[in-house]
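In: all I have is the shape, not the residue letters:
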């Protein structure tokens, strides 16, 4: 009924929701006065242009007295018929008034007499119809705008709202809905200040659940379940998928996720039920590009191992499981979507941008932002839930104790890979079937057909990086000194090898850029020119050394050096400490010019040799061959000088 603009109408902008008040209903020289409620400024707009803006939806008219639920919203056929009769009657009265110049009453009486019967509506009803039409409102408002008056007064509604905020609308409330309804009725019947006994008798009949929830929804919130939920679960439970994700080609968008597998798994170190698989899927075709099994919570290493399978060819890996595929699915993703798990954060994940990969983290607990990998997770669990060791029961994980025993970790991985490339790869997907309605259909129903169609039609598929480029993005960088004897020293380990001589000739004893994998302490790389990498081996490792991380290697080294100190060594150290503590600390002052340490040491050595010779004077001679016992027992007479021995006179 908004046929004309009226004074007091509000124009609501569709762009910024700003409101503009109509200050003059009639155009003046083709212009109409409008007041902006935000700034209070008055402006004149061209009336014809304003009509076009309203017709194109730039402005929406908000009129005082308009029904909350318009006839267009209700869609009631009976209301439409009654509305049509009311409008027809009002138009006949208007025409009669203009033709004969009479009032509404005389026109109503004349039309009633001409019909020769009882009027369908009374005169007062006609007055209301005509008044609403003059204000630009529909004659009838409809049944949705009616309703019984609430028998709950303002103070009672206030009490219900207070109790709801205190007991019901809180996370993990101990009150269920039925218990809260009972509590509210008891509180309304209890003696209260300012409430008469007569009013309390009126509330003797309990309020219904619908009435109490209606008060909460009209005055506090329409989503009481959201308020009663834990804050960390609200976003996932009430997240809404607002738009469909569309991808232009293979590897333009890759989604990766860590999925807990509901299995008891036998590993070389024992049985575990904490098993995860990190896998990624191409959003365009649905092909699984990579996977990585992890015992325990996945880390960054598991994420990068999965991505490494997606980047490089894996036909040989699939051949080990007896799988042959029509294509080898690999390449560099343009965008990879992670969740907010700890395995998807850090410097090594952000370094993927060096390969031209856009890293995106979806919001926490909003699975609709990566729907394709979530669809894969559900299908994977449903397909493998019959394997031995499964803890899945009635589509719920962890509800079953496997009586048949655990499954081997290698057997579980084999079934995973076979399902990826023998079952899922050839499964028709509903979204591929519905692609026929788009301008460029994907050319198949299964992931394998869509990928093959993209290759046959010349859709560009990104290439893989070189192994050195992957190491430059995957490994951590640090600056280390290059030594001629020890090579590169990092985290207490020395790295040498055949390339050390060439590196020394290129860089000398200077700082170099070292690339190290935190998850493998057996080797490092030195970065040269043109992305050249020189391998250096850990001098403490050989071909039999496992690929330990630097942290594991340091912990293992610390465990081997925890042997207790020998008691005798401990006693010696204590004696040495006591001896050193008993010696005076201060030194006597030096008199005159002291001799050098070298001269003093030389003189001390000469005196020591002479003292040792004097000390050996009375030592018995060793027995020699051919001498008799009597000869050996005779003493040497030193008073007689041997013949032929001359002694030089002593210098005075």
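Out: Structure received. If you're wondering where the values come from, they're calculated on a predicted model, not measured in any experiment. Residues are numbered from 1 along each chain as shown.
In: C-alpha from now on. contacts and neighbour counts both.
Out: Noted.
In: for residue 113, pull up the helix or strand it's in.
Out: Using DSSP states H and E, residue 113 sits in helix 104-115.
In: on the three-state scheme, residue 441 is what?
Out: Secondary structure, DSSP: H, G, I helix; E, B strand; the rest coil: residue 441 is coil.
In: go on, residue 291?
Out: Using three-state DSSP, the structure places residue 291 in strand.
In: burial measure for it, as a count.
Out: By other CA atoms under 10 Å, the residues close to residue 291 number 26.
In: contacts only, for it.
Out: By CA atoms under 8 Å, 6 or more residues apart in numbering, the contact list for residue 291 reads 277, 278, 279, 280, 305, 306, 307, 309.
In: pipe the residues you listed into CSV and attach neighbour count per row.
Out: What follows is those, written out as CSV (neighbours: other CA atoms under 10 Å):
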residue, neighbour count
277, 22
278, 23
279, 26
280, 29
305, 16
306, 21
307, 23
309, 20
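In: with secondary structure and distance to residue 545 added, can I get the residues you listed in TSV?
Out: Shown next, in TSV, are the contacts of residue 291 (DSSP: H, G, I helix; E, B strand; the rest coil; distance: CA to CA, whole Å):
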residue	secondary structure	distance to residue 545
277	strand	26
278	strand	27
279	strand	29
280	strand	31
305	helix	20
306	helix	24
307	helix	25
309	helix	24
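In: could you confirm residue 207 falls within a strand?
Out: No: Residue 207: not assigned to a strand; according to three-state DSSP it is coil.
In: put this next to the previous one:
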């Protein structure tokens, strides 16, 4: 028995074409065929049925000599090819039937089948002509070799490469070194022209025609599946090329909250001037699509701005803001979310953001610029900018922020309060009442879910289904988790002193002194974003005791501790002490230090002390040598000194020589001769 596998066929894994099995003998031996294993470099028998299963599953791919590169099935758009294959298959089948019935040759059966084909289609319109004799012979040969009867137009073309291997390698080298690099300035056209010039200079391309842009693009596709990704900045690749593997779903409200800081393309008026850097910190409930909090910021957002937005859905602060803006929205939902998703912006990297976990929340940070990590807030951000781009002061044009200058166009700018009111109105009047595609699919596929808009879905799940919203954290727990902690001593005169020397007192000082006594160490918490007050934490079952800075007034701004300290120190930068104060300090220093006592000698280093000790030792040795070896009066050598007998003994003694009467000498520069002294 013969297998349909033919001698010379190769079976290889789709991902490893270099590792293959080659059929050496297609005859079956106890259900096995003989193959050559290229990895093991050996010949062996394998089960033919297992090979068939592997081909069917796609784990092995059959490579046969003459097999077309593109199969007939893959050329689905070529209707003429499929019609011609159908006619050829019909003709070959009828020829085989006539040959078997009448015992004639293949050539003799062709006219008989042609006549039958014409009679069967007599009177029909648009009948495809019967294939020629040559076409039938080629199709018959392909059929016998186990190949398709036709290959189709997509398999046409040169079977050999148009350009040499050396030229292709050079082209790929240029593409990898110049084009497929981060933020490359080379375009496809620049790369193509350079390749053509350099290839001719190196003698790799001598033909008259130039290397085409199409050829270069084909080589780029061979080297990478996404050239744009390779040329992008690494920080932008995550945002530009991220994709979602599966849809994120939250089972109930407040199970997952996504929060993000959005740069608003607006120029607005403030009480301090015109602002061009406006941010909105926004949060959305993933389950329902309902926006749960917002906070508008002039300038880049900070950690405190993220916490102020968080406070919108952890406390009932949202209701008060609705009233201030004059917006009639009765629903004020707040509680403790199960999970909060942030990005890696600077406004979410502070220690207090991580301490949200102490309130029972799961805090997660996405990768930088990874939009798919928090897709729901990103979708809300995009819709918000598209909805408000017609308002005055917007810099958005044709989908691009900052593309227009509203001031140059003479637009009347809105105030920051007017912009915030438009934002909140759109969120709670338009967005919450707009049908969402994911809610409509839920209604279609899940019988237990109702509500097409965020507001309808939230109302249905909380009121109809009875799904509860988790309770908000108590105020003292919220403050204990997010405020800074410090152990401070209670003082009856100064109160409680925190960092930078800020002192806090108040009516509650008498309560604390009566309960804990003077000098008692207390647990103090304070908001680093507001220096005006500090709080004494007495336990989870007692409220916080509030103390106020001793110099704060009711209208004092809520500066951060760092800002308050900087402003306090700024007043001393240009201050100089009066002369009377300086003179008094000078006189005091002189009176204290000028009391006749010798000033304390500067402490010597060990090196200096050792140097002085060595020098004194050397001096002492020299003195001792002089004592041991006194000078001798006798001349040790030379002629005997001459003595004049007419002189007295005193005249022979040496006398001191004086130069007082000698004339003065001039001192001059030895290089120029100029007189110096």
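Out: Nice, I can see it. Given the structure is predicted, the values throughout are model-derived calculations rather than measurements.
In: returning to what we had before: same for the helix holding residue 113 of structure 1, what does it pack against?
Out: Contacts defined by 3 or more CA pairs under 8 Å, 6 or more residues apart in numbering; DSSP states H and E place helix 104-115 of structure 1 against helix 77-100, helix 123-134.
In: and the helix or strand following the shortest one against structure 2, how far off on average?
Out: Next in sequence after helix 123-134 of structure 1, counting helices and strands by DSSP H and E, comes helix 154-163. Averaged over the aligned pairs, helix 154-163 of structure 1 sits 2.2 Å from structure 2 after superposition, using mean CA distance after the TM-score superposition for structure 1.
In: which bit of structure 2 covers helix 154-163 of structure 1?
Out: Residues 165-174 of structure 2 are matched to helix 154-163 of structure 1 when aligned by TM-score structural alignment.
In: stretch 543-559 of structure 1 now?
Out: Using TM-score structural alignment, the residues of structure 2 aligned to stretch 543-559 of structure 1 are 554-570.
In: quick one: the strands in the stretch 201-350 of structure 2, in order.
Out: For the stretch 201-350 of structure 2, the strands defined by DSSP state E, counting those that start in this stretch cover 257-264, 268-270, 273-275, 278-285, 291-298, 339-342.
In: let me have those in CSV, adding distance to residue 332 of structure 2 as columns.
Out: Below are the strands of the stretch 201-350 of structure 2 laid out as CSV (distance: least, CA to CA, whole Å):
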stretch, distance to residue 332 of structure 2
strand 257-264, 16
strand 268-270, 28
strand 273-275, 31
strand 278-285, 13
strand 291-298, 9
strand 339-342, 19
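In: ok, which of the ones you listed comes nearest residue 217 of structure 2?
Out: Nearest to residue 217 of structure 2, of all those, is strand 257-264, at 37.7 Å by CA to CA.
In: hmm, back to that, out of the strands of the stretch 201-350 of structure 2, nearest to residue 389 of structure 2?
Out: Among the strands of the stretch 201-350 of structure 2, strand 257-264 comes nearest to residue 389 of structure 2, with 9.8 Å by CA to CA.
In: compared with structure 1, how much does the closest one deviate?
Out: Superposed on structure 1, strand 257-264 of structure 2 shows a mean distance of 1.6 Å to its aligned residues (mean CA distance after the TM-score superposition for structure 1).
In: pull the distance from stretch 143-160 of structure 2 to the chain's centre.
Out: Offset of stretch 143-160 of structure 2 from its chain centre (CA atoms, centre = their mean, to the nearest Å): 49 Å.
In: could you pull out the buried residues of it?
Out: Within stretch 143-160 of structure 2, the residues scored as buried using 16 or more other CA atoms under 10 Å are 146, 147, 148, 149, 150, 151, 152.
In: next, the contact list for the equivalent of residue 335 of structure 1 over in structure 2, please.
Out: Mapped onto structure 2 by TM-score structural alignment, residue 335 of structure 1 lines up with residue 339. Residues counted as contacts of residue 339 of structure 2 (CA under 8 Å, 6+ apart) are 254, 255, 256, 257, 361, 362, 363, 364.
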